[in-house]
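In: here's my sequence, what's the structure:
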Amino acid sequence: MERRTRTAAQDTAGRTARRHHGNRHGRSEEARRAILEAADDLLVEKGFAGVTVEGIAARAGVAKQTVYRWWPTKTDVLLDAFLEDMAEDLVPPDHGDVARDLRTYLPWLAYMLSSTDTGAVFRALVAQTHHDPAFAAVFRERCLDEQRRRDRLPLERAVRRGQLPADLDTAAETDLLVGPLYYRVLVTGEPVGREFTDRLVDAFLRRTGLA
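Out: Reported below is the predicted structural model:
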């Protein structure tokens, strides 16, 4: 699995201020990272139903009580792990030109969703939303809403630069750009390669008069 460096600034609720004792990770932040990475790995390997707090603790090399100290359920662990991955991996670039930004971001988004461990975690969590309405509500609020905000960034930046009209419906245009990617990854399984993403960008540029 890809490994990423997580910083104390990304922690929540002052978790890094606490000290951790009683396992091979001497410091709280080390233990926290180990737990999040273990949760990621187990979700990829076993799917949502196969992940348990006990399994996360064993993989991370910490006591079960350490997991419960920070997260009340396995769902909370999995969501925090995934949110950190998304925040690190799926921030659109800013080249100062919307066409270049989209031609860079859409292929990267398609690759991340379809061909990486982060994407596998995303697909597993989305699948779980179909079986658990309470989880679905939390997942939409904590994950999907934030990702939609990131997906809109290239268009919102272009509006602020004056490259796109101020009255552009950025939410609707973003759905037309990235919606087909999510649909293919989550529903049809069709390819989402560069040719496909370039066609989406070309259609957008024509709609907005930039082509």
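
In: going forward, measure contacts and count neighbours with C-alpha atoms only.
Out: Will do.

In: residues near residue 169, how many?
Out: Residue 169 has 11 neighbours, counted by other Cα atoms under 10 Å.

In: state the distance from it to residue 120.
Out: 31 Å (Cα to Cα, to the nearest Å).

In: then residue 112?
Out: Distance from residue 112 to residue 120, by Cα to Cα: 9 Å.

In: please identify every residue contacting each of the two.
Out: Residues touching both residue 112 and residue 120 by Cα atoms under 8 Å, 6 or more residues apart in numbering: none at all.

In: okay, now residue 37: neighbour count?
Out: Residue 37, neighbours per other Cα under 10 Å, totals 24.

In: what do you get for residue 106?
Out: Neighbour count of residue 106, defined by other Cα under 10 Å: 24.

In: who's in contact with residue 43?
Out: 50-51, 78, 121, 124.

In: ok, now residue 96?
Out: residue 158.

In: could you also give me the structure for this second sequence? I'd like to compare it with the first:
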Amino acid sequence: MSRAPNAARRSESSRRAILTATAELCSEDGYGRLTIEAIATRAGVSKKTIYRWWPSKGAVVLELLDEAASVAVDPPDTGDLATDLRALLTEVIGLLTPPHNSPAIGLIAEALHDPDLARDLRERLIQPRIATFKERLRRAQETGQLPPDADLDVALDLLYGPLYHRMALHLGMPDSSHLDSLIAHVLRALTPPPSAGVPEQRRESQTGVS
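Out: A predicted model of the protein is given here:
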């Protein structure tokens, strides 16, 4: 006895084909040249099928990036804060590289002119990863790797800001050595020096100031 086609399986197969086609086209031609028509042709589906699930090419790319990101669900926790921050930042660097055909860079640029896409980008991709970052830093505070009064919002800006600065000004992503240096300097800035807790009179005696 023949069975009727499984509509859910067929839909998932089409969805996967669409996302795969989108990734391939972005890699080949960049986000700027990506069109719904090209995606449909490469995936072997109709434009109507794509628009049934996504309102724009930006929405397709957003779902592609959301699935591709690997460190979003659970923050890494090796016990070494610098190592875990490196994993989080390396994921972002991977999304922004190479700049000429990175779907993430194209999506960020388009979101500047599309409030709905900007909202979806923030809610689906950005905010969950900020939460992951802060959760890892809270664990570091609990284990004494960071002081309890460390400002996690400032830490976010200090660590992630340079990546987007370098992206926007075409300075290139930091290499391994530069990334390690960035993390080391930020952790040093977030941790008060040992002398911070020494009484003023004792510091004066140690420095010879009377």
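
In: please list only the buried members of the contacts of residue 43 of the first structure.
Out: 51, 78, 121, 124 (16 or more other Cα atoms under 10 Å).

In: before we move on, back to that, mind checking which of the contacts of residue 43 of the first structure land in helices?
Out: 78, 121, 124 (DSSP state H).

In: once you drop chain neighbours, what's closest to the aligned partner of the last one in the second structure?
Out: To tie it back to what came earlier, the one meant is residue 124 of the first structure. Matched to the second structure by TM-score structural alignment, residue 124 of the first structure sits across from residue 106. Leaving aside its chain neighbours, residue 106 of the second structure sits nearest to residue 31 (5.3 Å; criterion: Cα to Cα, 6 or more residues apart in numbering).

In: got the contact list for that neighbour?
Out: Going by Cα under 8 Å, 6+ apart, the list of residues near residue 31 of the second structure reads 25, 101-103, 106-107.

In: distance of it from residue 103 of the second structure?
Out: From residue 31 of the second structure across to residue 103 of the second structure, the span is 5 Å (Cα to Cα).

In: again, but for residue 200 of the second structure
Out: 54 Å.

In: same question, residue 185 of the second structure
Out: For residue 185 of the second structure, the distance to residue 103 of the second structure equals 30 Å [Cα to Cα].

In: cool, residue 109 of the second structure as well?
Out: Taking Cα to Cα, one finds residue 109 of the second structure at 10 Å from residue 103 of the second structure.

In: go on, residue 126 of the second structure?
Out: In terms of Cα to Cα, residue 126 of the second structure sits 15 Å off from residue 103 of the second structure.

In: what sits against the most centrally placed residue in the first structure?
Out: For the first structure, the residue nearest the mean C-alpha position is residue 86 (2.7 Å; Cα atoms, centre = their mean). Taking Cα under 8 Å, 6+ apart as the criterion, residue 86 of the first structure is in contact with 118, 147.

In: and the host helix or strand of it, which residues are buried?
Out: Assigned by DSSP states H and E, residue 86 of the first structure falls within helix 74-89. Judged by neighbour count (16+ other Cα under 10 Å), helix 74-89 of the first structure contains these buried residues: 74-75, 77-86.

In: wait, which of those is closest to residue 133 of the first structure?
Out: residue 75 (13.0 Å; Cα to Cα).

In: pretty sure residue 194 of the first structure sits against residue 109.
Out: No - here residue 194 of the first structure lies out of contact with residue 109, judged by Cα atoms under 8 Å, at a distance of 10.8 Å.

In: and the two? which has more neighbours close in?
Out: residue 109 (22 against 16).

In: kindly state which residue of the second structure is aligned to that one.
Out: Per TM-score structural alignment, residue 109 of the first structure is aligned with residue 91.

In: other residues contacting the helix or strand encompassing its match?
Out: For residue 91 of the second structure, the element it lies in under DSSP H and E is helix 81-95. With Cα under 8 Å, 6+ apart as the test, helix 81-95 of the second structure has contacts from 65, 69-71, 76-78, 102-105, 133, 137, 140, 145, 159-160, 163, 173, 179-180, 183-184.
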